[in-house]
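A.B. asks: the sequence and its predicted three-dimensional model are supplied below.
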Amino acid sequence: MAFKPQIKIPATYMRGGTSKGVFFNLSDLPVAAQVPGAARDALLLRVIGSPDPYGKQTDGMGGATSSTSKTVILSKSTQTDHDVDYLFGQVAIDKPFIDWSGNCGNLTAAVGSFAISNGLVDKGRLPENGLATVRIWQANIKKTIIAQVPITNGQVQETGDFELDGVTFPAAEVEVAFVDPADGEGAMFPTGNIIDRLVVPEVGEFNVTLINAGIPTIFLNASDLGFTGCELQDDINNDDAILARFETIRAHGALKMGLINDLEEAKSRQHTPKVAIVAPAKGYVSSSGKVIEQSAIDVNVRALSMGKLHHAMMGTAAVAIATAAAIPGSLVNIAAGGKERTAVTFGHPSGTLKVGAQALCVDEQWQVERAIMSRSARVLMEGWVRIPQE
């Protein structure tokens, strides 16, 4: 029996923040995959190596974690005053689906670099040396993101001395600003409340802050679930009962936020919302062995992504943390000391991160003009990715 040869597609494998993903120029994809639908999803699933019942993604580019099972499609922007359209797909590891419901804040740091290097940004807007301002249209949530990409001798500069906890080696700093970060699916506080009471049958009742900023996020007090807020991945990810409890809470929170119509829908919407626990600042030893002093942070936050505790912090969840910390009365703000602030440094499993946001209450509605953080990005490999033909 004759089998068809593999097809090859131009692609770039990039790290952005604490995530990795396969980046494509839309025009390089096979014609059937240049539009949303089954053909696109099937292609990207095969690229990443999903679904994999072994959970390893050995026969694909995925790294068997939510942070490394990601795809990005970029194109010249269709929006006025923007340079590039950025579409993100979170690929499930053991299931045959891609979640297009949210953004990846970490990979956002790599979008500007890819766009410049692949001719998606007009050369007239690029300095020979200095910072290039790349105007990104985040197509999943229909929001604007501004990336400041360092340029040296007309080329993207990737090397530098900026250190990001959760990433082993230093690189060039990329400042990313999320403009009007309230998620595109509704109000910043979908219930109209800064704190809600969430009733989860057979699990408990919890005070929660439900926020749409960066990405829809459910914040709970760590102590209400029996945690300290200093947990590392193994403390949670090795316990299936704990993970099941978090997933049940996430599903009920999604329902209360109006993101789903029934609990069953949560199974096909794993990327959003995120669920996170917060606790007052307390020292701990990070996953790398680094001692995090209590005085170095304002609050501890741990967040789950795709059903597992994240090894550091998702970039979009960091936006939610910054936004909630800036709003008096939210669980994040209370855990951080309850004072007015425009920036917060939080502890996560790999270390610390400082993020900024300035909140303003207008007509009894909270608004945040932009949330800002620094990340880094680097091309790991470029060329072609190969997949078997159907």
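C.D. replies: Looks like it came in fine.

A.B. asks: CA atoms for contacts and neighbours, from now on please.
C.D. replies: Noted.

A.B. asks: what are the buried residues along the longest helix along the chain?
C.D. replies: In the chain, taking DSSP state H as the definition, the longest helix is helix 240-256. Residues of helix 240-256 classed as buried under the neighbour-count rule (16 or more other C-alpha atoms under 10 Å) are 243, 245-256.

A.B. asks: what's the offset of it from the middle of its chain?
C.D. replies: 19 Å (C-alpha atoms, centre = their mean, to the nearest Å).

A.B. asks: show me what it packs onto, helices and strands only.
C.D. replies: Here helix 240-256 touches strand 196-200, helix 233-237, strand 274-280, going by 3 or more C-alpha pairs under 8 Å, 6 or more residues apart in numbering; DSSP states H and E.

A.B. asks: pick the most deeply packed of those.
C.D. replies: Of the helices and strands packed on helix 240-256, the one with the most neighbours on average (mean count of other C-alpha atoms under 10 Å) is strand 274-280, at a mean of 25.

A.B. asks: who's in contact with it?
C.D. replies: Applying C-alpha atoms under 8 Å, 6 or more residues apart in numbering, the contact partners of strand 274-280 are 215-223, 228-229, 246, 250, 298-305, 317, 331-332, 335-337.

A.B. asks: buried subset of those residues as a ChimeraX selection?
C.D. replies: Provided next is the ChimeraX selection string for whichever of the contacts of strand 274-280 are buried by 16+ other C-alpha under 10 Å:
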select :215,216,217,218,219,220,221,222,228,229,246,250,298,299,300,301,302,303,304,305,317,331,332,335,336
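
A.B. asks: before we go on, here's another structure to hold up against the first:
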Amino acid sequence: MLRAIKASFYRGGTSKGLFFRASDLAPFPQSMRNEILLSAMGSPDPDGRQIDGMGGGISSLSKAVVLSTPGEAVSEMSRGPEYSFPDGVDWVDDVSRASSERSGWDVVYRFAQVGVRDFVVDWSSTCGNLVAAVAQYAVDEGLVQKRIEASIQGQTPPERFPFATRILAADSGKIIHATTVVCTPGSLESGRLRWYVSNFGGASISGVPSTSSPVEIENPLQGNMLPTGRVLDAIPMEGKSIPCTIVDAGLPSIFIPSSAVFSVPEWFLSHPADLDADPRFRARAEELRYAASRLSPALSSIFSTSTPKICVIGSPASYRTTSGEELRSNQMDCVIRAVSVGNFHRTVPATMVSALAVASVLPGSVVWDACQASVLPQEKNMSLRSITVGQPAGLSKATVALDIHGQPKSINYVRTARRLFQGEVLVKA
């Protein structure tokens, strides 16, 4: 017997995930929500294909999102502790606080990393790529209808205009602004115009073959971005000290030089499928990830299958992308291979490219050294610095904004998104 639950399926950046409203999952205790997500995604699958669900067999394609407006379904979730969503900041449903025009938020974003081979649902992290899809969902589902109307009050509605959705990441309490191009079909729905996000435009990102309308994301940086308090750390291993830099720009990322994983430099530039096929590389990366997380109590306390991430980094180099394109070393500031949930990624996670941008302006960091100080102010505005990263699918770019003291204050990057289906997902009853 199967049960239908309302859901949508989105691509956001180079990730895909199932999207649910909190009100549709609130009637279930948290343990059952986890089982719903596992069943929907086809996990666990010992063969790693998720053949019996919506998952794509790798961590970037095995994700779920639960979205809500502030205060949505609070009464149902307050039936008992077993009905609460996993711990994050405890004020996500403070309606009064959320209504502030200056520091409020429109939607609450809860993220779950669903295991592929394992019976695991990890709610402790977030996904920067899916932020683009969260912004589109908020418009598609009418969650920001009133704010859109207020933004153009007294004006003739333009056919297309930018609108910034304020997204609260429930795990950290960060408020992220994601600006989409909003359109109206010019018809009334229940006597009102209904807005939607344009899917037409010239924006492209590595790893996605089509172009679309851009989603401009501003991720504020707050608190301590160096979990160990140091720009450069050393991982004691096998009688050696392996340098690393750990940055938290939304999700902790550990940066290590390529020589720490690959004894032959050319192996570093191999296709990620070839790297995944060699158990030596994955085991080495996981060994370093675990050892680096022991450098900070804050990191060791949140250590899981998906947190922190680890990134292998090297100096600019020429190589062939997964699509066969030839990239030259002078097109980038560094080359990376990102590892997430045990796999070498085809692209770079948005949270990781954010951390790369932060580390690139910290003299002495592993990223600074790999870039060979090439990451200098490129914009006319000297408070902005950009980094271009070579990754298996191509090039990715992020810009870090600096405050008057030269310290990172926000990360800006562009992604695209698309709704792939809307309706109901069938799960085991």
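C.D. replies: Looks like it arrived, so ask away. Model, not experiment: these values are computed from the prediction.

A.B. asks: out of the buried residues of helix 240-256 of the first structure, which one sits closest to Val31 of the first structure?
C.D. replies: Closest approach to Val31 of the first structure among these (C-alpha to C-alpha): Ala254, at 35.0 Å.

A.B. asks: and the closest one, what's its match in the second structure?
C.D. replies: Counting by TM-score structural alignment, Ala254 of the first structure lines up with Ser293 in the second structure.

A.B. asks: hmm, back to that, now the longest helix of the first structure on the second structure. Mean distance?
C.D. replies: Compared with the second structure after fitting, helix 240-256 of the first structure has a mean deviation of 1.0 Å; criterion: mean C-alpha distance after the TM-score superposition for the first structure.

A.B. asks: give the equivalent position in the second structure for Ala296 of the first structure.
C.D. replies: So Ala296 of the first structure corresponds to Gln331, using TM-score structural alignment.

A.B. asks: need the helices for the second structure, in chain order.
C.D. replies: Ranges of helices within the second structure are 22-25, 30-41, 74-77, 95-98, 131-140, 145-151, 272-277, 279-293, 297-302, 350-359, 366-371, based on DSSP H.

A.B. asks: closest one to Gly115 of the second structure among these?
C.D. replies: Taking C-alpha to C-alpha, helix 30-41 is the member of those nearest to Gly115 of the second structure, at 7.7 Å.

A.B. asks: so which elements touch that closest one?
C.D. replies: When contacts are defined as 3+ C-alpha pairs under 8 Å, 6+ apart, helix 30-41 of the second structure sits against strand 107-114, strand 121-122, strand 417-428.

A.B. asks: give me the angle between that helix and strand 417-428.
C.D. replies: Interaxial angle of helix 30-41 of the second structure relative to strand 417-428 (axes from the mean of the first three to the mean of the last three C-alpha atoms, to 10 degrees): 110 degrees.

A.B. asks: can you find the partner of Leu226 of the second structure in the first structure?
C.D. replies: Counting by TM-score structural alignment, Leu226 of the second structure lines up with Phe189 in the first structure.

A.B. asks: measure the closest residue to its match other than its chain neighbours to Ala266 of the first structure for me?
C.D. replies: Once flanking residues are discounted, Phe189 of the first structure sits nearest to Ile211: 5.0 Å by C-alpha to C-alpha, 6 or more residues apart in numbering. For Ile211 of the first structure, the distance to Ala266 of the first structure equals 17 Å [C-alpha to C-alpha, to the nearest Å].

A.B. asks: want to throw the helices and strands packed on helix 240-256 of the first structure into TSV with distance to Thr68 of the first structure?
C.D. replies: Conversion of those to TSV gives the following (distance: least, C-alpha to C-alpha, whole Å):
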stretch	distance to Thr68 of the first structure
strand 196-200	31
helix 233-237	16
strand 274-280	17
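
A.B. asks: can you tell which of these is closest to Tyr54 of the first structure?
C.D. replies: Closest among those, using C-alpha to C-alpha: helix 233-237, at 16.6 Å.

A.B. asks: name the helices or strands packed onto the closest one?
C.D. replies: By 3+ C-alpha pairs under 8 Å, 6+ apart, helix 233-237 of the first structure packs against helix 240-256, strand 308-309.

A.B. asks: okay if I get the ones you listed as JSON lines plus distance to Ile327 of the first structure?
C.D. replies: Formatted as JSON lines, these follow (distance: least, C-alpha to C-alpha, whole Å):
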{"stretch": "helix 240-256", "distance to Ile327 of the first structure": "20"}
{"stretch": "strand 308-309", "distance to Ile327 of the first structure": "25"}
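
A.B. asks: quick check: which of those is nearest to Leu26 of the first structure?
C.D. replies: Leu26 of the first structure lies closest, by C-alpha to C-alpha, to one member of those: strand 308-309, at 30.3 Å.

A.B. asks: counterpart of the closest one in the second structure, which residues?
C.D. replies: Taken onto the second structure by TM-score structural alignment, strand 308-309 of the first structure occupies residues 343-344 there.

A.B. asks: map Ser50 of the first structure onto the second structure.
C.D. replies: With TM-score structural alignment as the criterion, Ser50 of the first structure matches Ser43.

A.B. asks: shouldn't Ser300 of the second structure be in contact with Arg294?
C.D. replies: Yes: look at Ser300 of the second structure against Arg294 with C-alpha atoms under 8 Å: they come within range, at 5.5 Å.
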